[in-house]
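Asker: Below: sequence and its predicted model.
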Amino acid sequence: MKMEYELFEASGDKTHHDSTDVSDRSGWPIREKNHPSHKEALTAALGLLLLCALVALCVLGILYHNKGVSYEALSEQYSSVVERLSVQERITDVCQRALCGEGWRLFGVKCYYFSTDKLNWIMSRAYCAETGGHLVIITSRDEQDFLSSHAHETHWIGLNDLETEGKWMWVNNQTLTETGVTFWYKRTDEQHEPDNWRQEDESGENCAALGNESLGTDVWFDASCLKKKKYICEK
């Protein structure tokens, strides 16, 4: 009996002195868990945030570098293209003056002069003849587009029906049937050009021009040959 009491006492002392064990209501010991402190958790979170920030800075640096390289490359390409275009324009200008003369424009195998002064159709035809050419004769859509792109207001062309009303002839005596192209202005509800309007000139409208005073130069109009307009010579 004495021995059993000593064992019980020794066991009770062990339970009393072990600060890490607590007993539940059943009497069995339960060991407490060691949790990390708030300071350690905060330190870990700050470290993770710093790492993310460092990665973001690296990515931004790479993107900025690539953008800078791309901008410099595009800038160099643009400068190169501008320089080539400038050289081509100078070459074209030299060729035009060599082949056509001062103030003339080269297109295909022909040279064109766009006047700055205004004359009636008869005087325009005479001036072009003095330069060694004639009022322009239009034989293709490409030629028409070239002329209208450089003529920003109405210009005389070398087409007329002075000899026979309604029989339009070029200054080289070719008919419209022979050249094969026409660009008369077409109205939707009224008579198309040429309409031989006689309100301003009793003799009618017997000479042709690119455009008129209100519409663009991509189409033809008949007009009084007495009107003064700019004109286009060809040689």
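Answerer: That came in fine, so what should we check first?
Asker: Only C-alpha atoms from now on, for both contacts and neighbour counts.
Answerer: Noted.
Asker: does the closest residue to residue 137 other than its chain neighbours count as helix, strand or coil?
Answerer: In space, and not counting its chain neighbours, residue 137 is closest to residue 158: 5.7 Å by C-alpha to C-alpha, 6 or more residues apart in numbering. Classification of residue 158 by DSSP: H, G, I helix; E, B strand; the rest coil places it in strand.
Asker: Repeat that for residue 112.
Answerer: Secondary structure, three-state DSSP: residue 112 is strand.
Asker: Just give the number of residues close to it.
Answerer: For residue 112, the neighbour count with other C-alpha atoms under 10 Å is 22.
Asker: dropping in the other structure now:
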Amino acid sequence: MSNEMSRLQTLLKKNRTCPAGWRMFSFSCYLVSTKTDSWDEGREDCKNKGGDLVVIDNNEEQTFVSKFTDKPAWIGLNDKETEGSWKWVDGTSLNFKHWANKQPDNGNGESRWGEEDCAYTRTNEETKWNDLSCNTSMHWLCEKVPT
């Protein structure tokens, strides 16, 4: 929490902006990918752009994200390290939750789905999160600090 407070204080002191193509909300810049790929490839793309997959901290950010994209998209949440222990890409534990009904379910034990260790946000009327195989190809959401 203290890191977040420091970041916010620094941002308030400076007039920061987002790069072209990115959109500002609260104290972060967001970008939806134009292509689709795996969770790992999406994360790598975000890192190459100076950010990471989005970390959703509260209901306001979730509302923004759900309106920002009209496509299902990877978010920075996974349980790759320990099944059932969901963590954000910044290392923080899952405090704010927005799972769909009966999710996460790790494929509900059906082998055709494989391990479902990565999370994405759905769109349209159902903006809740779901878990899916990290190898599934879909869009992703990047987040970074304005410069």
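Answerer: Sure thing, it's come through. Because the structure is a prediction, the values reported are computed rather than measured.
Asker: circling back: need the counterpart of the residue nearest to residue 137 of structure 1 in structure 2.
Answerer: When structure 2 is aligned by TM-score structural alignment, residue 158 of structure 1 is paired with residue 76.
Asker: from what I can see that match touches residue 86, true?
Answerer: No - here residue 76 of structure 2 does not reach residue 86: they are 10.1 Å apart, not a contact under C-alpha atoms under 8 Å.
Asker: Show me which of those two is the more surrounded one.
Answerer: Ranked by neighbour count (other C-alpha under 10 Å), residue 76 of structure 2 and residue 86 place residue 76 first, with 25 against 21.
Asker: Tell me if I'm right that the residue nearest to residue 137 of structure 1 and residue 136 touch.
Answerer: Yes - between residue 158 of structure 1 and residue 136 there is a contact under C-alpha under 8 Å: 5.2 Å.
Asker: Mind listing what's buried along stretch 117-131 of structure 1?
Answerer: In terms of neighbour count (16 or more other C-alpha atoms under 10 Å), stretch 117-131 of structure 1 has its buried residues at 119, 120, 121, 124, 125, 127, 128.
Asker: Quick check: of those residues, which lies closest to residue 109 of structure 1?
Answerer: Nearest to residue 109 of structure 1 out of these is residue 128 (C-alpha to C-alpha; 17.7 Å).
Asker: what about the closest one, which SS state?
Answerer: Quick answer, by three-state DSSP: residue 128 of structure 1 is helix.
Asker: For the aligned partner of it in structure 2, give me its contacts.
Answerer: Counting by TM-score structural alignment, residue 128 of structure 1 corresponds to residue 46 in structure 2. Residue 46 of structure 2 is in contact with 52, 53, 141, 142, 143, counting by C-alpha atoms under 8 Å, 6 or more residues apart in numbering.
Asker: and which of these is nearest to residue 28 of structure 2?
Answerer: residue 143 (6.5 Å).
Asker: What's the separation between the closest one and residue 51 of structure 2?
Answerer: Using C-alpha to C-alpha, to the nearest Å, residue 143 of structure 2 is found at 5 Å from residue 51 of structure 2.
Asker: out of the two, which sits in the more crowded spot?
Answerer: Each of residue 143 of structure 2 and residue 51 has its neighbours counted (other C-alpha under 10 Å); residue 143 has more, 26 against 20.
Asker: Pull the residues that contact whichever strand or helix holds that one.
Answerer: Residue 143 of structure 2 belongs to strand 139-144 when assigned by DSSP states H and E. Residues from elsewhere that reach strand 139-144 of structure 2 (C-alpha under 8 Å, 6+ apart): 28-37, 39, 42-43, 46, 50-55, 71-75.
Asker: can you do 7 Å?
Answerer: With contacts defined as C-alpha atoms under 7 Å, 6 or more residues apart in numbering, strand 139-144 of structure 2 is touched by 28-37, 42, 46, 50-54, 72-75.
Asker: what does stretch 49-65 of structure 2 give?
Answerer: In this structure, residues lying in contact with stretch 49-65 of structure 2 by C-alpha under 7 Å, 6+ apart are 43, 46, 75, 76, 88, 96, 141, 142, 143, 144.
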